[in-house]
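> sequence? don't have it. structure:
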């Protein structure tokens, strides 16, 4: 039987982030990429982003428990993009992680009363900085596990660092196929399925809704080409695929090639341009029932698309906001933080719960033991299916959900400006091979 996290109590103030269309367009740094797979849906080719404003990279904070985490506390590392283009991902993930850890501690901690303590620093989505932070946390803070990467380049780099250190790394996003290889035995996905199952899922969505007129615009880099290959391999109908530069911001010439009666447009293959593609589809008279986007935090979609957020742009997610368990956690989070808990806040919360259960299953705060316990875990949490892993660290039998946004507040947070309407959920998706 899958294990379940127990009910938790509340935490102190934490904030999320929002972003406009300009920020999302800036998530690509242009040029090509050596990745074989995808990303969070915003890092374009390299995932570096720019440093943006805010705290300098590498500043360390202790974010739970007492200043030193308390006697016998177990440190976990949080290598987050808290400033720059990926701050909207990093901030909501950090808030969910902190909330989850505080609830665990309020409920008695792990291993007969030991508290978890988060050691956090801002990576600014720089791969070298993220690896340096990870190494420092291992050497100076004795962390037993880490989390946080969003961009693919950071995920690839820190998965190699995890292997060198022998410390498990739980990825927030970082959807590149290259994030996990046969050589990376300490890396686990949490919030994002890679390109291959994502293309399979979208083929299933089109078939389920009986669509015959489907178009796609993909970026001319590895993630976009991976989605293109996935479309060609998995769709039973002909899909008109156009390839645009990853730095493209004006898609009007591409949109004009899309049939006026198009039913579904796949924009997942051009993450940095997907919201611009969506706006320009509407401006040029196309009104598809579905535009598939990448895994943006829903607050980003709501902020960027405004009143158009409910016209069919899909939010892709693994956390299940339609479950009673999700609503219960979201209500507690709202009471504690006066903020809306969303599908990406859930990834941070779930990661805290997952780490805690792995520590309990391991019976000790030893990184290698935690890695092995995670590999064997079956953990029922806020996802549509219990979390399980293939030996590689790829998610096994996970369900991907596609939702449109409603402009109404959710039941658990009356001050919110969006909620979810389910369009489609996949069957359980198999793990991809680590060498794919």
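Arrived safely. Just so we're clear, the structure is a prediction, and the values are computed from it rather than from any experiment. Residues are numbered from 1 along each chain as shown.
> C-alpha only now, for contacts and for neighbours.
Will do.
> Could you pull out the helices in the stretch 301-436 of the chain for me?
Along the stretch 301-436 of the chain, counting by DSSP state H, counting those that start in this stretch, helices occupy 324-337, 343-362, 367-375.
> Which among the ones you listed is found nearest to residue 170?
Smallest distance to residue 170 across the helices of the stretch 301-436 of the chain (C-alpha to C-alpha): 7.2 Å, for helix 343-362.
> so what does that closest one touch, helix or strand wise?
helix 87-106, helix 367-375 (3 or more C-alpha pairs under 8 Å, 6 or more residues apart in numbering; DSSP states H and E).
> Quick one: closest of those to residue 359.
Among the helices and strands packed on helix 343-362, the nearest to residue 359 by C-alpha to C-alpha is helix 367-375 (5.6 Å).
> buried set for that closest one?
Buried residues in helix 367-375, defined by neighbour count with 16 or more other C-alpha atoms under 10 Å: 367-375.
> can you check stretch 144-164 too?
Neighbour counts over stretch 144-164 (16+ other C-alpha under 10 Å) mark 144-163 as buried.
> same question, stretch 162-182
162-163, 165-181.
> I'd like to know which of those residues are part of strands.
Among the buried residues of stretch 162-182, the residues falling in strands (DSSP state E) are 169-171.
> Go through the residues you listed and say which is closest to residue 75.
residue 169 (13.3 Å).
> ok, the closest one - contacts?
Shown in contact with residue 169 (C-alpha atoms under 8 Å, 6 or more residues apart in numbering): 145-147, 158-159, 162, 186-188.
> Relative to residue 114, how far out is it?
21 Å (C-alpha to C-alpha, to the nearest Å).
> neighbours around the nearest residue to residue 390 once chain neighbours are set aside, how many?
Of all residues not flanking residue 390 in the chain, residue 396 sits nearest, at 5.7 Å (C-alpha to C-alpha, 6 or more residues apart in numbering). Neighbours of residue 396 under the rule other C-alpha atoms under 10 Å: 21.
> Residue 396 and residue 333: what is the separation?
To residue 333, residue 396 is 28 Å away according to C-alpha to C-alpha.
> so the nearest residue to residue 266 once chain neighbours are set aside is in which element?
Distance criterion C-alpha to C-alpha, 6+ apart; nearest residue to residue 266, sequence neighbours excluded, is residue 216 at 4.4 Å. Taking DSSP states H and E as the definition, residue 216 sits inside strand 214-219.
> Which secondary structure elements does that strand sit against?
So strand 214-219, by 3+ C-alpha pairs under 8 Å, 6+ apart, packs with helix 222-234, strand 240-244, strand 264-266.
> ok, 7 Å please
Here strand 214-219 touches strand 240-244, strand 264-266, going by 3 or more C-alpha pairs under 7 Å, 6 or more residues apart in numbering; DSSP states H and E.
> let's bring in a second model and compare:
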């Protein structure tokens, strides 16, 4: 049932501990030259037996392609911390196939060419059997092609562009963000459930924004006033004034760089929609940018992580006790990626990348999401539930020192996977 509650080189990262992993408070994590510090692995091959599970005590290496500087730094820091915590738990429990997991990490700076080069180095020199972490759409598109060429699986943190997964890609898998069309299908169900008739949207005039526009036109059952703004726009007031004063919902998902500014400027102009949907920002970013408006202004945090589950609370409490930091939706994406890769390696019975890719395609992984993670042949999430939450100023019981909590507004029915040719 739909639920609604609307408004009111070889330098490995030795994961013997996760304290000090950077989160959202401005620390960038990682070193500026792309390699994180760590002890030397000392071996030239990840496996001594061609990748099979037995016969080797070498670590199983996972490449981490994180944006640890630049505009996506908060995403990279959160994902990095969650991944590190997952690997620490896995290794403390004996590892996988009687081997430890280790991470080799680099700052991509959200540069697609740099991410491609680093991916290749991870695989060809560091013997990585899988990679995780891309956030920007450009990086996701480029590295998905690299993953296919090298036949090494990659888990996307975000990269919601439809173009990241195509009929030709079978080694790239979404985790934290549904593609634009599926997200608009989800938001259309929110509009229908709430009975809204006065809906507006501001999109960026580029591929992601236009994909959101196409999704609105395909799935929304009510007329939506759509305004296209330049990607680099900082003043949206002329666009906002074109909407009726009694607007019920604003879709700012199609303009990720401007969505928080749109929220602030709508408030300045006296607009108070019940819901304003943005992109998948880490909640700490929302709270930091909007202040009190984050808790009382209708800005909606969109996420796949089910922060209302007992399992989430248990992991969040362990994380808080170990690191002194708040576990959130994006920290969870890193955690889920690490745990799911471990399960795929276990299911494959091998550290061979092709076998791991096959295992991910066939996985049914019950985790911190509302539904188990399952994939199509091309790596699109299927039967996932998208959740919409209002941030609250009350810290959660599992981390009393937290800066925010969550109040559920809406969750979708399980959503069908987007066909790879769309």
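Nice, thanks for sending it over. This structure is a prediction, so every number in the text was calculated from the model and none was measured.
> The residue nearest to residue 266 of the first structure matches what in the second structure?
Matched to the second structure by TM-score structural alignment, residue 216 of the first structure sits across from residue 201.
> just residue 109 of the first structure next, same as before
Match for residue 109 of the first structure (TM-score structural alignment): residue 95.
> Near its match, how many other residues are there?
When neighbours are defined as other C-alpha under 10 Å, residue 95 of the second structure has 19 of them.
> In contact with it: list those residues for me.
By C-alpha atoms under 7 Å, 6 or more residues apart in numbering, the contact set of residue 95 of the second structure is residue 101.
> what's residue 365 of the second structure in contact with, if anything?
Contacts for residue 365 of the second structure (C-alpha under 7 Å, 6+ apart) come out as 340, 372-374.
> CSV for the residues you listed, including neighbour count and distance to residue 186 of the second structure?
Listed next are these as CSV, based on neighbours: other C-alpha atoms under 10 Å; distance: C-alpha to C-alpha, whole Å:
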residue, neighbour count, distance to residue 186 of the second structure
340, 21, 25
372, 17, 18
373, 21, 17
374, 21, 18
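> and residue 268 of the first structure, which of the three is it?
Here residue 268 of the first structure is recorded as coil under DSSP: H, G, I helix; E, B strand; the rest coil.
> can you pull the contacts of it?
274, 292-294.
> Helices - which of the residues you listed land there?
residue 274 (DSSP state H).
> Just put the helices and strands packed on helix 343-362 of the first structure in a markdown table and tack on distance to residue 220 of the first structure.
Output for those, formatted as a markdown table (distance: least, C-alpha to C-alpha, whole Å):
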| stretch | distance to residue 220 of the first structure |
| --- | --- |
| helix 87-106 | 24 |
| helix 367-375 | 35 |
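> Could you double-check that residue 427 of the first structure sits in contact with residue 399?
Yes: under the criterion of C-alpha atoms under 7 Å, residue 427 of the first structure makes contact with residue 399 at 6.1 Å.
> Show me which of those two is the more surrounded one.
residue 399 (24 against 14).
> Just tell me what that one corresponds to in the second structure.
So residue 399 of the first structure corresponds to residue 385, using TM-score structural alignment.
> what's the spacing between its match and residue 113 of the second structure?
33 Å.
> Would you check how far apart residue 409 of the first structure and residue 182 of the first structure are?
Distance of residue 409 of the first structure to residue 182 of the first structure, computed by C-alpha to C-alpha: 44 Å.
> And for residue 405 of the first structure?
With distances taken as C-alpha to C-alpha, residue 405 of the first structure is found 38 Å from residue 182 of the first structure.
> returning to that earlier point: out of the contacts of residue 268 of the first structure, list just those in strands.
Members of those lying in strands (criterion: DSSP E): residue 292.
> before we move on, the earlier item: for the nearest residue to the match of residue 399 of the first structure once chain neighbours are set aside, what are its contacts?
In space, and not counting its chain neighbours, residue 385 of the second structure is closest to residue 414: 4.8 Å by C-alpha to C-alpha, 6+ apart. Contacts for residue 414 of the second structure (C-alpha under 7 Å, 6+ apart) come out as 383-385.
> Map residue 414 of the second structure across to the first structure for me.
Using TM-score structural alignment, residue 414 of the second structure lines up with residue 428 in the first structure.
> Likewise for residue 220 of the second structure?
In the first structure, residue 220 of the second structure lines up with residue 235, judged by TM-score structural alignment.
> Tell me who's in contact with that match.
By C-alpha under 7 Å, 6+ apart, residue 235 of the first structure lies in contact with residue 203.
> what about it, distance to residue 315 of the first structure?
20 Å.
> List the buried residues for the helix or strand harbouring residue 185 of the second structure?
Residue 185 of the second structure is located in helix 180-194, with elements delineated by DSSP H and E. Using 16+ other C-alpha under 10 Å as the test for burial, helix 180-194 of the second structure gives 180-191.
> Who are the packing partners of that helix?
Short answer (3+ C-alpha pairs under 7 Å, 6+ apart): helix 180-194 of the second structure packs on helix 207-219.
> what about the helix it packs on, how far off from the first structure?
Compared with the first structure after fitting, helix 207-219 of the second structure has a mean deviation of 1.0 Å; criterion: mean C-alpha distance after the TM-score superposition for the first structure.
> counting contacts, what elements does that helix pack onto?
By 3+ C-alpha pairs under 7 Å, 6+ apart, helix 207-219 of the second structure packs against helix 180-194.
> Kindly recompute the last result at 8 Å.
Using 3+ C-alpha pairs under 8 Å, 6+ apart, helix 207-219 of the second structure sits against helix 180-194, strand 199-204.
> To what extent does the shortest one diverge from the first structure after superposition?
In the superposition with the first structure, the average deviation recorded for strand 199-204 of the second structure is 1.0 Å (mean C-alpha distance after the TM-score superposition for the first structure).
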